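[1] Have a look; sequence and predicted model below, questions after that.
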Amino acid sequence: MKHLLIEYMKQFTDHSDAELSDMIKDIPVNQFKKGDLLLSQGDTPEQCYFILKGCIRQYAVDEHGNEHTSNFYTENQSVTIFNQHRHDKASPYALECLEDTVVIGGDLATEQTAYDEHPELESMTRKMIEQDFGTMRADFSSFLSSTPEERYQALVRNRPELLTRVPQYQLASYLGVKPESLSRIKKRLEKEATTLDD
């Protein structure tokens, strides 16, 4: 399944498939079951991931025991918790597999060794991270300035697969509303769509 990572990497480099295959030959492919926790809130992250198959939820639990979902990651997305600015290096988030998931895992402790062996890999990784950050920043800005209904419409437009892959209460948490509010939004939009079709 590493060919999926190679196809993704080709967006950021002119290297051949053989060269890219050599760069990632020592990176392990890991399989996890639905419900597996890849990282607990408060732990120090030791791995970053690239998803070949499956879905991972990023969430945090507040002091009252309420879960707050902040992101979902699916195929061809990287999952990294950036926490180097924290003095204790503790992750503010947990990572949970919502489906049986296959990932390529990168060991953060040996990252520099891989860069020393393949200097071009560092440049490629930086480009990938910059793209991820750009997308996250745009999504966050849009999220802050939109209503719950607009957030739901953006989700339908940009990531419709999540509607069938993620439990509704987690989608509601991600959108910043209660599950019953999400149900009302969906019903209202469905009714409007039906009215327009008549």
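    Received, thanks.

[2] Every contact and neighbour count from this point should use C-alpha atoms.
    Noted.

[3] gap between the residue nearest the centre of the chain and residue 50?
    The residue lying closest to the centre of the chain (Cα atoms, centre = their mean) is residue 73, at 2.6 Å. In this view, residue 73 and residue 50 are 9 Å apart by Cα to Cα, to the nearest Å.

[4] Quick check: neighbours shared by these two?
    Both residue 73 and residue 50 are in contact with residue 79, where contact means Cα atoms under 8 Å, 6 or more residues apart in numbering.

[5] which stretch of helix or strand covers residue 60?
    For residue 60, the host element (DSSP states H and E) is strand 56-61.

[6] And that strand, what's buried?
    Residues of strand 56-61 classed as buried by neighbour count (16 or more other Cα atoms under 10 Å): 56-60.

[7] starting at the chain centroid, how far to that strand?
    Between the centre of strand 56-61 and the centre of its chain there are 10 Å (Cα atoms, centre = their mean, to the nearest Å).

[8] With stretch 183-198 instead?
    Mean C-alpha position of stretch 183-198 versus that of the full chain (Cα atoms, centre = their mean) differs by 30 Å.

[9] now do stretch 178-186
    A distance of 24 Å separates the centroid of the chain from that of stretch 178-186, by Cα atoms, centre = their mean.

[10] Same question for stretch 161-180.
    On the basis of Cα atoms, centre = their mean, stretch 161-180 sits 15 Å off its chain's mean C-alpha point.

[11] residues in contact with it?
    Outside stretch 161-180, the residues that reach it (Cα under 8 Å, 6+ apart) are 55, 67-71, 98, 148, 151-152, 156, 181-182.

[12] The strand holding residue 60 packs against which elements?
    Counting contacts by 3 or more Cα pairs under 8 Å, 6 or more residues apart in numbering; DSSP states H and E, strand 56-61 is packed against strand 67-73, strand 94-97.

[13] ok, and here's another one to check against it:
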Amino acid sequence: MNHNRFLEYIKPYISLTSEEEKFLMTKVVVRNYLKNQYIVQQGDVCKSANFIISGCTKTFYIDLEGNEHVVMFSVEDWWASDLGSFITQAPADFNVQCLENTQLIQFSYENLEELYVQIPKLERLFRKIIERAFVASQKRIIRNFSLDAKERYLIFKNTYPKIDKRVPQYLIASYLGITKEFFSKIKSQLVQKE
């Protein structure tokens, strides 16, 4: 059952034979994490690409003053990893922590490289996933430069309604790059307008 969610996820990108599906599933691990557990910690090498079956994670950076900066949330059918660390097998810049009990399908670096050789169309799948992530990242950078905090929040709320309801407000404030007090002020302004 856990594998089925991932197999459904990849169908819009590539078509696998039943033999390819079976081989693919021999190269993944299904793993459960508890709320607050880390999947990746800053400074460690990210050992797996992680597809979320159920649950929610945050990807964040802790600066030299100990401040937390949230860069991403991930929920079902999303990926949660430090991609730069995973690709280069160098120490991670980011932490990935579970905000809920979370179940993942994990691909180790070695197994993914083997899958690319055995099932070349998987390279297309992961290229498309990385392209989408890159575009989303660039759009976020542009929004951060060109929009005020209220506009950024409205886009976040409309784009990710499931996340807005599942994630503590202070973490959304961090994601938006504002204080929780300022975020609270924005939310009360929006409530007054309704």
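    Perfect, I can see it now. Remember, predicted model here, so these are calculated numbers, not experimental data.

[14] out of the contacts of stretch 161-180 of structure 1, which one sits closest to residue 91 of structure 1?
    residue 70 (13.4 Å; Cα to Cα).

[15] hmm, back to that, just the buried members of the contacts of stretch 161-180 of structure 1?
    For those, buried by 16+ other Cα under 10 Å: 55, 68-71, 98, 148, 151-152, 182.

[16] just these now: which is nearest residue 128 of structure 1?
    Among those, residue 71 lies closest to residue 128 of structure 1 (Cα to Cα), at 17.8 Å.

[17] Do a quick rundown of the helices in structure 2.
    All helices of structure 2, identified by DSSP state H, fall at 2-10, 18-26, 83-88, 109-118, 121-146, 149-159, 161-166, 169-176, 180-193.

[18] To residue 41 of structure 2, which of those helices lies closest?
    The nearest among those, by Cα to Cα, is helix 83-88 at 10.7 Å.

[19] show me the contacts for residue 104 of structure 1.
    Residue 104 of structure 1 neighbours (Cα under 8 Å, 6+ apart): 2, 27-30, 49-52.

[20] quick one, what contacts the closest residue in space to it that isn't next to it in sequence?
    Leaving aside its chain neighbours, residue 104 of structure 1 sits nearest to residue 29 (4.5 Å; criterion: Cα to Cα, 6 or more residues apart in numbering). The contact partners of residue 29 of structure 1, taken as Cα under 8 Å, 6+ apart, are 2, 102-105.

[21] Looking at the contacts of stretch 161-180 of structure 1, which two lie furthest apart in space?
    The span of the contacts of stretch 161-180 of structure 1, defined through Cα to Cα, is set by 55 and 181 at 24.3 Å.

[22] Distance of residue 174 of structure 2 relative to residue 61 of structure 2?
    For residue 174 of structure 2, the distance to residue 61 of structure 2 (Cα to Cα) stands at 11 Å.

[23] what sits in contact with each of the two?
    Listed as contacting both residue 174 of structure 2 and residue 61 by Cα under 8 Å, 6+ apart are 68-70.

[24] which one of those residues is nearest residue 12 of structure 2?
    Among those, and counting by Cα to Cα, the member closest to residue 12 of structure 2 is residue 70, at 29.7 Å.

[25] which one in structure 1 is aligned with the closest one?
    Residue pairing (TM-score structural alignment): residue 70 of structure 2 is matched to residue 69 of structure 1.

[26] Ok, residue 163 of structure 2 next?
    Matched by TM-score structural alignment, residue 163 of structure 2 corresponds to residue 162 in structure 1.

[27] Any idea how many residues pack against that match?
    Residue 162 of structure 1 has 17 neighbours, counted by other Cα atoms under 10 Å.

[28] Ok, residue 137 of structure 1 next?
    Neighbour count for residue 137 of structure 1, taken as other Cα under 10 Å: 12.

[29] How about residue 35 of structure 1: what's its closest non-neighbour residue?
    In space, residue 35 of structure 1 is closest to residue 97, 5.3 Å off (Cα to Cα, 6+ apart).

[30] Thanks again, I'm all set now.
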